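> prediction below, plus the sequence it came from.
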Amino acid sequence: MAIFGYGRVSTREQTTENQRLEIENAGFKVDYWFTDEGISGKTHASQRPQFVAMLDKIRDGETLVVSRLDRLGRDAEDVLRTVRTLAERKIEVIVLQLGKLDLGSSAGKLMLTMLSAVAEMERSLLVERTQAGLVRAKAEGKTLGRPSKTTPAQREEMITKYAAGETISALARTYGISRASVLAVVNPSREPTGMGPDGVPCAVVDWSDRRKSRGA
C-alpha cells in the first residue's frame, strides 16, 4: 500500500520541503507527495486544489501522513470532517505533531472525540459573536441585511399606488423589483391581509394579474 504525504504553506515564498523531510525522517517513505503553496490555513480542505487531487489519487486502505493537524483543515470542525471522510475509506491518517498518532486507533478516536467537542465550542462561539455583532449594529443604528433597491420616495409611491388599487405585479414591473419586495413595502408587518373560507387568516392573492395574463 502506498504512503501519501501532504504539505501546505501560506505563501509561495515558503517551501513545503521541510515538511516532507520531517515526514521522511520520522520513518515514512513517501510514494506520492502533494503540496498546496500560497494557500492560507483559513481555506477549507475541500477548497485546496492539491489536497483534493490527493484525495482523488489515494486508494482505500492506503496511508496519509501530515506533519501537523492543521494540514487537514482550517479549524476543528473542518479537520473532523476530513478525518471522517478518510476513515470511511479505511485510509490510515498519521499526524506527526501528535506523536505519529494514527487517528484510526483507540487513542486517535479519543482525539477525534476531543476534536468534536472543540468543533462544537467553535460553532457556539461563532453564533455568540454573530448575535453580539447584530445587537451592537442595531444599537448603533446600522441597517442590517441587503440595501434596499428603492428610495424612500419610491416606497411611499408604492404604498399610495397600492392603496389606489394598483396590483402587486404591476408595481413590481414598474420599480423593477420582485413581488416579495413589493409586499415587504406595502405590508411590512407581514400581517394577514384576508380571511380564508374556514375563518383562518390568510394572504390575499393577486388574482387580477393572473386573469389578465390569461386573457380573462
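Sure thing, it's come through.

> make it CA atoms for all contacts and neighbour counts henceforth
Noted.

> okay, now Ala163: neighbour count?
For Ala163, the count of nearby residues is 11 (other Cα atoms under 10 Å).

> residues of stretch 6-24 that come out buried?
For stretch 6-24, a neighbour-count test (16 or more other Cα atoms under 10 Å) marks Tyr6, Gly7, Arg8, Val9, Ser10, Thr15, Thr16, Gln19, Arg20, Ile23 as buried.

> biggest separation within these, which pair?
Maximum pairwise distance among the buried residues of stretch 6-24 (Cα to Cα): 19.0 Å, between Ser10 and Ile23.

> what is the neighbour count of Leu96?
Residues near Leu96, counting by other Cα under 10 Å: 17.

> okay, now the one to match up with it:
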Amino acid sequence: MALVGYARVSSVGQSLEIQEKALSEAGCEKIFAEKRSGLTAKGRRQLEDALDYVREGDTFIVTRLDRLARSVGDLFAIIERLQGKGVAFRCLQQSGVDTDSSTGRLMMAILGAVAAFEADIRKERQLEGIARAKARGVYKGRKRQIDAHEIRTLQEAGMGPSAIAKKMSIGRASVYRYLAKEPQ
C-alpha cells in the first residue's frame, strides 16, 4: 500500500516545488509531476504514467482538485479508473475530498463542478474583454510572426518552400499556406 502523488502546473514558468514538497510531507513515496495545461487529461504523460503505476490498495494524492482535472468529466473518468483498480483518492488542501466516504465523493463532485464553472467564467470574461477591445479598435490579435516579404523575396530568388522554412525557422506548411494565398 503506497502513497503516490501527482503534481501539475500549467506553464513552464511556474514551479512544481510547492506541490512536490507537500506531497513528500504527506508521505508520498513516488511523485509524478508535469508542466501541462489541465484543461484536458489528454496528452498528460505523467498523469497517464501515474495512473498506470498505482496498484490495488495504493492511495493517489494531489494537493488540490484542479491540479488533477479542470472538467467534471475528466475528474470522474480519472476517479473511476482509480476505483476500478482498487486505488483510493485523497486531496491534501481540500480536506474531506476523497473516495473513502459518500460525503467525500459528494464534496469531490461539488468542487469539480465549481472548478469547471470557474474555468467557463474565466473564458467568458476573456472573450468579453477581447470583444470590448476590438470594438474600441485596440485589439488587433496576435502580431504576425512571419515576414511575408521575406518569403516572397526568397521564393523569387529561386529558393523552394522547404529551404525557405529552414532558413526562416518556420514550418514548411506555413510557407505553403502563404504562397497559396498570395498571387504569383
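Now that the structure is in, tell me what you want to look at. The model shown is predicted, which means the values in this text are computed figures rather than measured ones.

> out of the buried residues of stretch 6-24 of structure 1, which comes closest to Thr151 of structure 1?
Checking the buried residues of stretch 6-24 of structure 1 against Thr151 of structure 1 by Cα to Cα gives Ser10 as the nearest, at 44.3 Å.

> you'd agree the closest one is up against Ser40?
Yes. Between Ser10 of structure 1 and Ser40 there is a contact at 4.6 Å, judged by Cα atoms under 8 Å.

> mind listing the strands for structure 2?
Assigned by DSSP state E, structure 2 shows strands spanning 3-9, 30-35, 59-62, 88-91.

> turn these into TSV, including distance to Ala180 of structure 2.
TSV is the format used below for those (distance: least, Cα to Cα, whole Å):
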stretch	distance to Ala180 of structure 2
strand 3-9	39
strand 30-35	36
strand 59-62	49
strand 88-91	52
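
> need the contact list for the equivalent of Arg105 of structure 2 over in structure 1.
Mapped onto structure 1 by TM-score structural alignment, Arg105 of structure 2 lines up with Lys109. Applying Cα atoms under 8 Å, 6 or more residues apart in numbering, one finds that Lys109 of structure 1 lies in contact with Leu103.

> cool, and the one 3 residues further on?
Taking Cα under 8 Å, 6+ apart as the criterion, Leu112 of structure 1 is in contact with Leu80, Leu103.

> mind running it again at 7 Å?
Shown in contact with Leu112 of structure 1 (Cα atoms under 7 Å, 6 or more residues apart in numbering): Leu80.

> what about whatever residue of structure 1 lines up with Arg122 of structure 2, neighbour count?
Residue correspondence, TM-score structural alignment: Arg122 of structure 2 in this structure matches Leu125 in structure 1. By other Cα under 10 Å, the residues close to Leu125 of structure 1 number 12.

> measure Leu125 of structure 1 to Arg211 of structure 1 for me?
52 Å (Cα to Cα, to the nearest Å).

> go on, Pro152 of structure 1?
Distance from Pro152 of structure 1 to Arg211 of structure 1, by Cα to Cα: 31 Å.

> one more: Glu17 of structure 1?
In terms of Cα to Cα, Glu17 of structure 1 sits 71 Å off from Arg211 of structure 1.

> and for stretch 58-70 of structure 2, what's in contact with it?
1-8, 19, 23, 38-41, 75, 87-94, 115-116.

> for structure 1, longest helix please?
In terms of residue count, the longest helix belonging to structure 1 (DSSP state H) is helix 106-139.

> would you point out which residue is most central in structure 2?
In structure 2, the residue lying closest to the centroid (Cα atoms, centre = their mean) is Ser37, at 1.3 Å.

> any idea what Ala170 of structure 1 aligns with in structure 2?
Using TM-score structural alignment, Ala170 of structure 1 lines up with nothing in structure 2.

> what segments of structure 1 are helices?
Using DSSP H, the helices of structure 1 run over 17-25, 49-57, 76-88, 106-139, 152-163, 168-175, 179-186, 207-213.

> Throw those into JSON lines and include distance to Asp36 of structure 1, thanks.
Shown next, in JSON lines, are the helices of structure 1 (distance: least, Cα to Cα, whole Å):
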{"stretch": "helix 17-25", "distance to Asp36 of structure 1": "12"}
{"stretch": "helix 49-57", "distance to Asp36 of structure 1": "6"}
{"stretch": "helix 76-88", "distance to Asp36 of structure 1": "16"}
{"stretch": "helix 106-139", "distance to Asp36 of structure 1": "24"}
{"stretch": "helix 152-163", "distance to Asp36 of structure 1": "50"}
{"stretch": "helix 168-175", "distance to Asp36 of structure 1": "48"}
{"stretch": "helix 179-186", "distance to Asp36 of structure 1": "44"}
{"stretch": "helix 207-213", "distance to Asp36 of structure 1": "56"}
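
> among the strands of structure 2, which is nearest Ile151 of structure 2?
In terms of Cα to Cα, the element of the strands of structure 2 nearest to Ile151 of structure 2 is strand 30-35, at 34.5 Å.

> relative orientation of that closest one and helix 45-53 in degrees?
160 degrees (axes from the mean of the first three to the mean of the last three Cα atoms, to 10 degrees).

> nearest spatial neighbour of Ser174 of structure 2, skipping sequence neighbours?
Distances taken as Cα to Cα, 6 or more residues apart in numbering place Ala165 nearest to Ser174 of structure 2, at 7.9 Å, with adjacent residues excluded.

> sweet, I'm off.
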